[in-house]
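Enquirer: Any chance you could fold what I've pasted below:
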Amino acid sequence: VPTDCPQRDERMGWTGDAEVFSGTASFNMDTYAFYAKFMHDVWQDQQFYNGMVASVVPTFNKNKDPESGFASGGACAWSDCATVIPWEVYLHFGDKTILENQYDSMKAWVDWIRRQDEKSGNRRLWTVGFHFGDWLALDGPVAGGVMGGTDNGLLASAYYRLSTNILAKAAAVLGKTEDAAFYGELSEQVKAAIQNEFFSKNGRSTILTQTAHVVALHFDLVEPEVRGRVLADLQALLRKSNMHLKTGFIGTPYLCRSLSDNGDSESAYKIFFQEDYPSWLYEVLMGATTIWERWNSILPDGKISGTGMNSLNHYAYGSIVEWMYRNMCGINPVETAPGFRKIHFKPEVYGKLFHAKATLRSAMGLVESGWKREDNGTLTVSVTVPFNAEAVLWLPDADLVSLKVPAGLSAEQDSSKVKISLQTGCFSFNYQPTRSYEMAYSIESPLRELLITPETKAVLEQHLAHIIQMANGDMGMELPYSLGEIARAKDSFIAQMVFRGVDIEALDVDLQKVKPKIRR
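Expert: Alright, predicted model coming up:
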């Protein structure tokens, strides 16, 4: 049983925790037998309730209400373990047996969602019933409450889209062509309905939360031509929170991935490397050796934030590790050749890291991917492709003209990366990256960071003393994310008020003279 926490009287198999962590778990361990058994239990329980999936499996009450509820089940994300986990296991291990064994369960769950849709108007949306939603997000209506601020209708409909899409793909793998066509079309209808209900034609979300934008990107809810707009709006929300997350159990697992997969690993890394609340490293610096249930389970003064529903060993937010495997180090399975028969290596480099490496004992054998910033300024990227597998490697910040590509390998320039096709073997590439990874302060740095760093605060006091007043709220204005943001603002009045009589270029030069302190 994937227990949510081993140290209190709960110790139950919460399906939501299992669903969001299944990808990370399958990178870390051979989970095939474990998840095959757990999903068998899910299906056994489903058959009591006409396809509805419980919130906890094994269930603690077989006489529960067949309608969705906190104690009964039928909540998006939690109950979608029925489709998500079998697909993750298939993707990682390449054995379609789990899809064969769980197909009835997967279909029964999607059909249960369809019935909720039909009972509420057949709009191809899932807007009824109980949902935990973006559980424990920090943007909810009640400070410190459990319910997040993202509309449950969007989140449930997003999972309606996800589960129908997964079911269609599973049907195709199993040769069930009629089901593949039917549920594939249903998935597209749900996507269209979500766009009509929750997004403008230009991609503006009607729900202004980080999680709303994360699911739009990660669950493919919007058209390609407006993804850039959705990404830009997510970036704006992150800047408004000073590059800190506000996401809960649904948004957090996909936050960094949705950024990196859409070309913004810079923001993903900034979130990952935050050291104050709320962040992963805040927990580490507070002495944590396990993931907490809440972002502030322990307060900065070292005291427990509360004794009610406050676990110090709760793995859901540990799902960030999947981003570390997939994006930091770059190991990605491929749906058309599951079980790592084909691998996409897409490592992303960042200035606060000097090296990163991931090792995976896959169904095909040893898979490795890592990178190192050398003392001479070059970058070394090394990968291992197991026997009888193939791979494509995208070298970050690389120029094909100056790259030494071994004879027999096919390589091409792909935007700022070089794409190389690989067969079985160990490969290492050392080259001069096309951009510097050195960290530097500037007018583009977060203003709050400049204000709390003594050396940069002194520079601000020298060039821009009144910004201290602004930071204290004395000017009746919200603090912007960066000085560069003000300089580029369309509102020239604000820019003139902030930069009146200031040599912006000299300010920027003096900030760049201060070297950021990086943990090594």
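Enquirer: make it CA atoms for all contacts and neighbour counts henceforth
Expert: Will do.
Enquirer: and Asn430, how many neighbours?
Expert: Counted by other Cα atoms under 10 Å, the residues lying close to Asn430 total 18.
Enquirer: buried ones in stretch 371-380?
Expert: Trp371, Lys372, Arg373, Leu379, Thr380 (16 or more other Cα atoms under 10 Å).
Enquirer: quick one: the one helix or strand Glu461 maps to to chain centroid distance?
Expert: Using DSSP states H and E, the element containing Glu461 is helix 454-463. Centroid separation between helix 454-463 and its chain, computed with Cα atoms, centre = their mean, to the nearest Å, is 35 Å.
Enquirer: tell me what it is packed against?
Expert: helix 447-452, helix 466-471, helix 504-512 (3 or more Cα pairs under 8 Å, 6 or more residues apart in numbering; DSSP states H and E).
Enquirer: out of these, nearest to Ser267?
Expert: In terms of Cα to Cα, the element of those nearest to Ser267 is helix 447-452, at 15.2 Å.
Enquirer: Next, the second sequence, to be compared with the first:
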Amino acid sequence: MVNYLIFLPVGNNPSKPNWRSNYPSDPNWGSAMPTITWQVYRHYSDVQTLKDYYDHIVAYVKYLHGIYNATGLANFTVRFGDWIPPPPEPMTNGSLIGSFGFLRDVNLLINMSQNFYADGMQAAQVLALALPDVIPANVRGAVINQLITDINQKGNHMTTGIVSTAQIYPILSDNGHHDLALELISSTTYPSYGYMFNNPYENATTTWELWNTPLTGPAMNSHNQAMYGSVGAWFYSHLAGIDLSSNMITIRPRMASESKKHIMSKLDCQLSTLYGLVHVSYTRDERDTISNSILLRVTIPPNAQARVIFEPLFVGGQYKTLIEGNKVIWSSDFDTMNV
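Expert: Modelled structure (predicted):
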């Protein structure tokens, strides 16, 4: 059983807990409110407790944030600090200890929040996911789920603009939702790339600035908006799977899962690189439900090294045989390489 000192708010202000009645609590003591709320939720899955105290915790963290804005972490407020180290040892800098309580409460608030960023819309989730180390590892899954949920609620459509559309396809492909990315890029209903090229009003030959260009929009309404061409990078990096970021060329085509292979059953891609021309193509036999065969062709420039990475196309999937020409170069039955 963990005991906490509970601090009551001053008057009707839930954001400023006091120790006794005459001075504000130390941040590590005031942390009782968010800490207990979070632990009750963790142990009992008690969502109602989160709802009941969430606004109070937000107000409290805002109160501490106001102090931070005035003092910074170096001079952050403290009352007791690291209370009573063993004599004769001195106490560690109090502001360091106080700032720990503040930053810990911020992290708790992130965890107990609705687990999505800003207004919950797709752009906010995508841009947070696209930057490294922005989203704590323990809530990253919840942010991805919020993105997927919103896409599904919109009828499998994007609500992203020019900046976030450039990131949404790699985010989906890299986080286990490549099938959904393929469905988005294959859609012909509004709003989608396919709608630009297949609609009742004006079939585009280039990418628009506005998803609904034929209907209405502001004065800036380009019919040739290069920034929406950003999806082309995903064609090379994920659909063809060409990665030139190291001294070795990596070929790692992301393919639709077995249940969705009808979305994209073939690919043919050529990319001019500093090494020379890289050519990747594959064909999947949609009628072949027994062997699930894929014919992959890869051409690498002379004097260049490359590796090919395969990914399972269904849960628990394993590779049985790799054949080059008519020669078995690897088999799980023998687990040997015949080079």
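Enquirer: before we move on, the earlier item: save the helices and strands packed on helix 454-463 of structure 1 as a markdown table, and put in distance to Ala33 of structure 1 and mean neighbour count too.
Expert: Output for these, formatted as a markdown table (distance: least, Cα to Cα, whole Å; neighbours: other Cα atoms under 10 Å):
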| stretch | distance to Ala33 of structure 1 | mean neighbour count |
| --- | --- | --- |
| helix 447-452 | 47 | 17 |
| helix 466-471 | 55 | 16 |
| helix 504-512 | 54 | 16 |
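Enquirer: Tell me where the stretch 351-500 of structure 1 has strands.
Expert: For the stretch 351-500 of structure 1, the strands defined by DSSP state E, counting those that start in this stretch occupy 355-362, 365-373, 379-385, 390-395, 410-414, 417-422, 425-431.
Enquirer: Give me the contacts around the third one.
Expert: So that's strand 379-385 of structure 1. Strand 379-385 of structure 1 is contacted from outside by 343, 345, 366-374, 391, 395, 422-433, using Cα atoms under 8 Å, 6 or more residues apart in numbering.
Enquirer: Check the first one too.
Expert: With contacts defined as Cα under 8 Å, 6+ apart, strand 355-362 of structure 1 is touched by 27-28, 92-93, 325, 328-329, 331, 339-340, 366-373.
Enquirer: mind running it again at 6 Å?
Expert: The contact list for strand 355-362 of structure 1, computed with Cα atoms under 6 Å, 6 or more residues apart in numbering, reads Cys329, Leu366, Val367, Glu368, Ser369, Gly370, Trp371, Lys372.
Enquirer: residues in structure 2 aligned with that strand?
Expert: The aligned range for strand 355-362 of structure 1 in structure 2 is 266-273, by TM-score structural alignment.
Enquirer: neighbours around the spatially closest residue to Met337 of structure 2 that is not a sequence neighbour, how many?
Expert: Excluding its sequence neighbours, the residue lying closest to Met337 of structure 2 (Cα to Cα, 6 or more residues apart in numbering) is Trp330, at 5.2 Å. Trp330 of structure 2 has 18 neighbouring residues, counting by other Cα under 10 Å.
Enquirer: next one: Leu96 of structure 2
Expert: By other Cα under 10 Å, 17 other residues sit near Leu96 of structure 2.
Enquirer: for the one 4 residues further on, same thing?
Expert: Using other Cα under 10 Å, Phe100 of structure 2 has 17 other residues around it.
Enquirer: What distance do you get for the nearest residue to Pro301 of structure 2 once chain neighbours are set aside to Ile329 of structure 2?
Expert: The spatially closest residue to Pro301 of structure 2, leaving aside those adjacent along the chain, is Gly276, at 5.2 Å (Cα to Cα, 6+ apart). Distance, Gly276 of structure 2 to Ile329 of structure 2, using Cα to Cα, to the nearest Å: 26 Å.
Enquirer: quick revisit: now the helices and strands packed on helix 454-463 of structure 1 as JSON lines including distance to Tyr183 of structure 1?
Expert: Formatted as JSON lines, these follow (distance: least, Cα to Cα, whole Å):
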{"stretch": "helix 447-452", "distance to Tyr183 of structure 1": "48"}
{"stretch": "helix 466-471", "distance to Tyr183 of structure 1": "53"}
{"stretch": "helix 504-512", "distance to Tyr183 of structure 1": "55"}
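Enquirer: Figure out which of these is closest to Asp117 of structure 1.
Expert: Of all those, the one in closest proximity to Asp117 of structure 1, counting by Cα to Cα, is helix 447-452 (45.7 Å).
Enquirer: which part of structure 2 lines up with that closest one?
Expert: Using TM-score structural alignment, helix 447-452 of structure 1 pairs with nothing in structure 2.
Enquirer: Now do the helices in structure 2.
Expert: Listed in chain order, the helices of structure 2 (DSSP state H) span 27-30, 32-44, 47-71, 94-112, 122-130, 137-153, 162-174, 178-186, 193-197, 231-234.
Enquirer: Next, the angle from the third one to helix 94-112.
Expert: With axes from the mean of the first three to the mean of the last three Cα atoms, to 10 degrees as the basis, helix 47-71 of structure 2 and helix 94-112 are set at 140 degrees to each other.
Enquirer: Now do helix 47-71 of structure 2: which elements does it pack against?
Expert: Helix 47-71 of structure 2 is packed against strand 13-19, with contacts defined by 3 or more Cα pairs under 6 Å, 6 or more residues apart in numbering; DSSP states H and E.
Enquirer: which helices and strands sit right next to the strand it packs on?
Expert: Looks like strand 13-19 of structure 2 contacts strand 8-10, helix 47-71 (3+ Cα pairs under 6 Å, 6+ apart).
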